[in-house]
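In: My questions concern the predicted model and sequence given below.
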Amino acid sequence: MQWEAITWQRMAERLAGHLDDPDRAPGPGSWQRVGIDGAPAAGTGALAGELAEALRLRGRPSLVVPTDGFLRPASLRFEFGRQDVDSYLGGWYDTAALWREVFGPTDPGGSGRVLPDLWDPVTDRATRSPYVTLPPGGVLLVHGPLLLGHWFPFDLSVHVRLSPGALARRTEESERWTGAAFARYEAEADPASAADAVVRADDPRHPAWTGIRRR
């Protein structure tokens, strides 16, 4: 891969410009959907926030949806133990709810009425958050881990990549067992090949990226 040194703000501006290209503009009654994929330690929420601000400055409404708001209840996540790699990869996130409450409403001709979160993992209860209506022409920004292994319909996808060493350093000790899950995800889903842009973020102060690749 060819890497270009860049700031997070400048990266967000480039992504916003790509989305704002008239050739990629959503049709009437449609939305654009962006996935920012990466382990929790990769800080995908920061890039999502930068991109939301870059879009705001262009007059584009957006909605940021973290997948941590769609974790399944603890009784399901921890059915086979708290450190089961298979469960983490296939059973922690409520992908059916994401399809139903986030992606379905932003399909062409949808309502745009998105549920921003469903479950609070701290209280292990439903959040009861109100729906948010994203107007047509708006941009849905979904961020979190394991996004590129579920065939979610992204118009633009970014994979924020950490080396195994950086992932271990930047992950809480109690969560380092997830390193094995992310190693499997890299091998099985190959997110670096699936994404439209890849970011190298071992040092968050000095990211580098591939730019947006032609498809």
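Out: Everything's here; your move.
In: from here on, contacts and neighbour counts on C-alpha atoms
Out: Will do.
In: in which helix or strand would I find the most centrally placed residue in the chain?
Out: Centroid-nearest residue in the chain: residue 143, 2.1 Å away (criterion: Cα atoms, centre = their mean). If you go by DSSP states H and E, residue 143 is part of strand 139-144.
In: Find the nearest non-adjacent residue to the residue nearest to the centre of the chain, please.
Out: Leaving aside its sequence neighbours, residue 143 sits nearest to residue 36 (Cα to Cα, 6 or more residues apart in numbering; 4.6 Å).
In: in a helix, that's where that neighbour is, yeah?
Out: No - counting by DSSP: H, G, I helix; E, B strand; the rest coil, residue 36 is not found in a helix; it is strand.
In: hang on, it packs against residue 159?
Out: Yes - with contact defined as Cα atoms under 8 Å, residue 36 and residue 159 form a contacting pair (6.0 Å).
In: before we go on, here's another structure to hold up against the first:
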Amino acid sequence: MRYQPISYPLLADDLTRRVLAFPGRRVAVLIDGAAGTAELADALVDPLRLNGRAPLRVSSSGFLRPASLRFEHGRTDPESRYRDWTDFGALRREVLDPLRPGGSGEVLPALWDTERDRATRLPRVPLPPDGVVLLDGEMLLGSGLAADLTVHLWLSPGALRRHLPASDHWALPAFARYESEVDPASLADLVVRADDPNHPALRLQDP
């Protein structure tokens, strides 16, 4: 694989151009990775708005399952982190399906408040016909989430350990399993090596 060094501002510009290539319809952008996904998604908000597209930020952390399900086998169970934490069905139903042709265009920005462990009760947000949902989170690829543009921020095992707080190191086997079983880099439209947040590199397409 060949990689080209790129700054995050240039990466945001590149992603903005790709989104603008979908004119006249709603677009879903999915940014997947163990770290840095929210920052990249946030960096797209202003460029999209300046180009006349209405962005809506959504994080998969707002679609986690209730604590009784996430922690059924303990709070530090890698298998649960891998399989049971995120409510992918709700993400499809409440975020992505409304963007499809004939969909309502009304997106729920978050479903579950994990701090209070209860439904957020947020209102749905009407997205204009050319609006853009920017969805970020961990272990999202290979889960049946249909998006127009997918980005994977790849971290080597050593970098992943450095990026994750020590209190989350119990989850490292879950990320390793995601890497080996799903191979997210093979599914994403764009892959960014993000070991060094100050010097990312974009995977080049094979000629």
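Out: Sure thing, it's come through. Since we're looking at a predicted model, the values are computed, not measured.
In: Any idea what the TM-score is?
Out: The TM-score (TM-score structural alignment, normalised by the length of the second structure) is 0.95; 206 aligned residues with a Cα RMSD of 1.3 Å.
In: just to revisit the earlier point, the residue nearest to residue 143 of the first structure pairs with which position in the second structure?
Out: Residue pairing (TM-score structural alignment): residue 36 of the first structure is matched to residue 31 of the second structure.
In: burial count for that match?
Out: 28 (other Cα atoms under 10 Å).
In: now do residue 118 of the first structure
Out: By other Cα under 10 Å, the residues close to residue 118 of the first structure number 22.
In: mind checking how far it is from residue 141 of the first structure?
Out: To residue 141 of the first structure, residue 118 of the first structure is 16 Å away according to Cα to Cα, to the nearest Å.
In: same question, residue 26 of the first structure
Out: Plainly put, residue 26 of the first structure is 15 Å away from residue 141 of the first structure if you go by Cα to Cα.
In: These two - which one has more neighbours?
Out: residue 141 (24 against 20).
In: contacting residues for the more buried one?
Out: Residues in contact with residue 141 of the first structure (Cα atoms under 8 Å, 6 or more residues apart in numbering) are 33-36, 48, 52, 62-65.
In: mean deviation of the strand holding residue 143 of the first structure from the second structure?
Out: In the superposition with the second structure, the average deviation recorded for strand 139-144 of the first structure is 0.7 Å (mean Cα distance after the TM-score superposition for the first structure).
In: Please tell me which residues of the second structure that strand aligns onto.
Out: Using TM-score structural alignment, strand 139-144 of the first structure pairs with 132-137 in the second structure.
In: And stretch 53-60 of the first structure, by the same measure?
Out: So stretch 53-60 of the first structure is aligned with residues 46-53, judged by TM-score structural alignment.
In: how far is that stretch from where the chain is centred?
Out: For stretch 46-53 of the second structure, the separation from the chain centroid amounts to 20 Å (computed by Cα atoms, centre = their mean, to the nearest Å).
In: now stretch 29-38 of the second structure
Out: The chain centroid and the centroid of stretch 29-38 of the second structure are separated by 4 Å under Cα atoms, centre = their mean.
In: Residue 159 of the second structure contacts residue 193, doesn't it?
Out: No - using Cα under 8 Å, residue 159 of the second structure makes no contact with residue 193, being 10.3 Å away.
In: Comparing the two, which residue is more hemmed in?
Out: Taking neighbours as other Cα under 10 Å, residue 159 of the second structure and residue 193 compare with residue 193 leading, 20 against 14.
In: thinking again about what came up before, what are the buried residues along the match of stretch 53-60 of the first structure?
Out: Buried residues in stretch 46-53 of the second structure, defined by neighbour count with 16 or more other Cα atoms under 10 Å: 47-48, 53.
In: In JSON lines: the residues you listed, plus distance to residue 163 of the second structure and secondary structure.
Out: Shown next, in JSON lines, are the buried residues of stretch 46-53 of the second structure (distance: Cα to Cα, whole Å; DSSP: H, G, I helix; E, B strand; the rest coil):
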{"residue": "47", "distance to residue 163 of the second structure": "27", "secondary structure": "helix"}
{"residue": "48", "distance to residue 163 of the second structure": "28", "secondary structure": "helix"}
{"residue": "53", "distance to residue 163 of the second structure": "32", "secondary structure": "coil"}
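In: and the nearest residue to residue 24 of the first structure once chain neighbours are set aside, helix, strand or coil?
Out: Excluding its sequence neighbours, the residue lying closest to residue 24 of the first structure (Cα to Cα, 6+ apart) is residue 18, at 7.7 Å. Here residue 18 of the first structure is recorded as helix under three-state DSSP.
In: before we move on, what about residue 159 of the first structure?
Out: strand.
In: So what's the residue count around it?
Out: 29.
In: can you pull the contacts of the alignment partner in the second structure of it?
Out: Residue pairing (TM-score structural alignment): residue 159 of the first structure is matched to residue 152 of the second structure. Residues in contact with residue 152 of the second structure (Cα under 8 Å, 6+ apart) are 31-33, 184-185, 188-192.
In: Out of these, who's the most crowded?
Out: When neighbours are taken as other Cα under 10 Å, the top entry among these is residue 31 (28 neighbours).
In: hang on, that one packs against residue 154?
Out: No - in terms of Cα under 8 Å, residue 31 of the second structure does not count as a neighbour of residue 154; the distance is 10.9 Å.
In: Which residues does stretch 76-91 of the second structure contact?
Out: With Cα under 8 Å, 6+ apart, stretch 76-91 of the second structure has contacts from 60-61, 63-65, 69-71, 73, 111, 139, 143-145, 170-175, 177-178.
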